[in-house]
Each structure stands twice: as structure tokens, then as C-alpha cells.
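Visitor: All I have is the shape, not the residue letters:
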């Protein structure tokens, strides 16, 4: 298990509720764009020795919403999140999420994301977020 996050990652502010429970989450700017990360542990596991898909999707949903907020400076909420699980990894892995904001309208944002353990692709996702005026 990693004692500290990889180089360049900064702690996201604590948020009450599920995000704080599933995290802590981290963020950094890379040459390829923003990246989010978290250190998985036994509480993220499923009975089969892998990280539970819900733990990864909860993290990726936060990364996608953070990308929308960074692009719009407005609060947002998930409307849909389509995901495809590609592979798994054991608890203890450092998980990285990458996002691409595809389009923003006045009320919606369309964003894609991927989650990795090292260089192994775990999940791909496409999401729609409602972007609020206030």
C-alpha cells in the first residue's frame, strides 16, 4: 500500500458524506490534463479479492463532476453515468481517474472518463451532468 500519493497529487478538500467515506481523493495537473486519484484499501474490496466496482464508480463520478465544475465554475449533478468494466485490481492499488469534457451547454455537460490501476485500464465511462445556474 502506498504511504503517500504519487508525485504532484494534492488532497481534495474533505467533503462530508460518501466522498469523504470512499476517499480521501487527490488531484493533480499532468501534461495530459487533470488527474484524480485515491489509495484503495480493504474497505473498497469485494468478496472475490478485487476492488468493488461501486468504489471505483463512486470515485470516477466525483472526478467527472469535478471536471465539469472546473470547466464551468458551477455546481452540477449526475444525470447519467454509463460504465464498462474492463478489468479488476486488488485493494491496495493506487487508482487514477482521467476525464475529458466533450461539450458544455447552458444546462448540461458531457464528459468521458477512465480509471486505471498503474497502466491497467479498469473502467471507461460516459456521463451527462446537469449544470445549475447557482
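Guide: That came in fine, so what should we check first? What you are looking at is a predicted structure, and each value in this text was computed from that prediction instead of being measured.

Visitor: Going by C-alpha atoms from here, please, whenever you check contacts or count neighbours.
Guide: Will do.

Visitor: From the centroid of this structure, which residue is nearest?
Guide: By CA atoms, centre = their mean, the chain has its centre lying nearest to residue 60, at 2.6 Å.

Visitor: Now that that one has come up, it's in contact with residue 95, right?
Guide: No. Using CA atoms under 8 Å, residue 60 makes no contact with residue 95, being 9.8 Å away.

Visitor: here comes the other one, which I'd like you to weigh against the first:
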């Protein structure tokens, strides 16, 4: 999948997938990079991410977790496209508008076509969602 480097703003230098309209335009934008601790995905919580109770909508957290599966497994994807075939999450706390939302995790196992990932999302460092998932790499079609 094609990535783009962010040129300005809070996430300058991070990467994003601009060809993912739901995650980039609607739910996000979300960003990722690899730092000294490993792969990380992040975004800043905005009003559009909140529910009527004033905390981040659970669907937004799960969407970001799904995005984060691919950010965490990015190098193992070797430029190929993948699909989420299994996803599990547990809500731990609510995230608030303005907070820095971050996901970190591990690629637990990489097979020929399946990858197993786990991670945790934090809001200003406070755990808000635990997640795990399985990615199926889409095989390249012969030209």
C-alpha cells in the first residue's frame, strides 16, 4: 500500500495512507511511524470522535485499533495489501477531546498469509483499549 509522509502540523514526518478514505477522511486522519520503541500509530482526539457522553465513541477506538493492526505490522506487510479477518478488543477507559491517542503493540507471528498482532491504545498515556487481530495478506494477482 502506498504511504505518504505528512509535511506539516503536529504529525509532520509521520506516515499515513491517504488512499484509505474511511480511515483518512472520515474517521481520522490517523498516522503511523516507527520510533526507538517500535511501531506507533497516533492521532489527536477531536469533537467528531466523541459520543453524546463526551468521551470517544467506541466505534472510533475500534476503527483506530484496526488501523493500528496494519501500522504495527507495516514492515511485515512488505508493501502488500491485507484484510482484517479477526479482531478482539476490550474497553478500559474513555478518551477525551483534545487528548493524544496512541497505539503500540507487537507483531506476534508472521506466516505466509496470516499475521497476528496485539496492542494497546492510550489517551495521554492512560490505557483506554486493549486489542488483538489477525491480518490476511492479499496475494498479488498475476499480471
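Guide: Structure received. Keep in mind the model is a prediction, meaning the values are calculated, not measured.

Visitor: circling back to that earlier point, which position in the second structure aligns with the residue nearest to the centre of the first structure?
Guide: Matched by TM-score structural alignment, residue 60 of the first structure corresponds to residue 65 in the second structure.

Visitor: same check, this time on residue 94 of the first structure
Guide: Match for residue 94 of the first structure (TM-score structural alignment): residue 100.

Visitor: Over to residue 72 of the first structure?
Guide: Aligned by TM-score structural alignment, residue 72 of the first structure pairs with residue 77 of the second structure.

Visitor: Count the residues that sit near the match of residue 94 of the first structure.
Guide: Residue 100 of the second structure is flanked by 17 other residues according to other CA atoms under 10 Å.

Visitor: same thing with the one 3 residues further on?
Guide: Burial measure for residue 103 of the second structure: 29 neighbouring residues, criterion other CA under 10 Å.

Visitor: what's the answer for residue 4 of the second structure, then?
Guide: Neighbours around residue 4 of the second structure, by other CA under 10 Å: 13.

Visitor: What distance do you get for it to residue 31 of the second structure?
Guide: 10 Å (CA to CA, to the nearest Å).

Visitor: ok, now residue 68 of the second structure?
Guide: 9 Å.

Visitor: Can you show me the strands along the first structure?
Guide: Counting by DSSP state E, the first structure has strands at residues 10-11, 26-30, 33-39, 76-85, 94-104, 108-117, 120-131.

Visitor: And the shortest one, what does it pack against?
Guide: Going back to what we said before, that points to strand 10-11 of the first structure. If you count contacts as 3 or more CA pairs under 8 Å, 6 or more residues apart in numbering; DSSP states H and E, strand 10-11 of the first structure packs onto strand 26-30.

Visitor: Aligned counterpart of residue 33 of the first structure in the second structure, please.
Guide: By TM-score structural alignment, residue 33 of the first structure lines up with residue 38.

Visitor: For that match, give me its contacts.
Guide: Taking CA atoms under 8 Å, 6 or more residues apart in numbering, we find residue 38 of the second structure in contact with residue 104.
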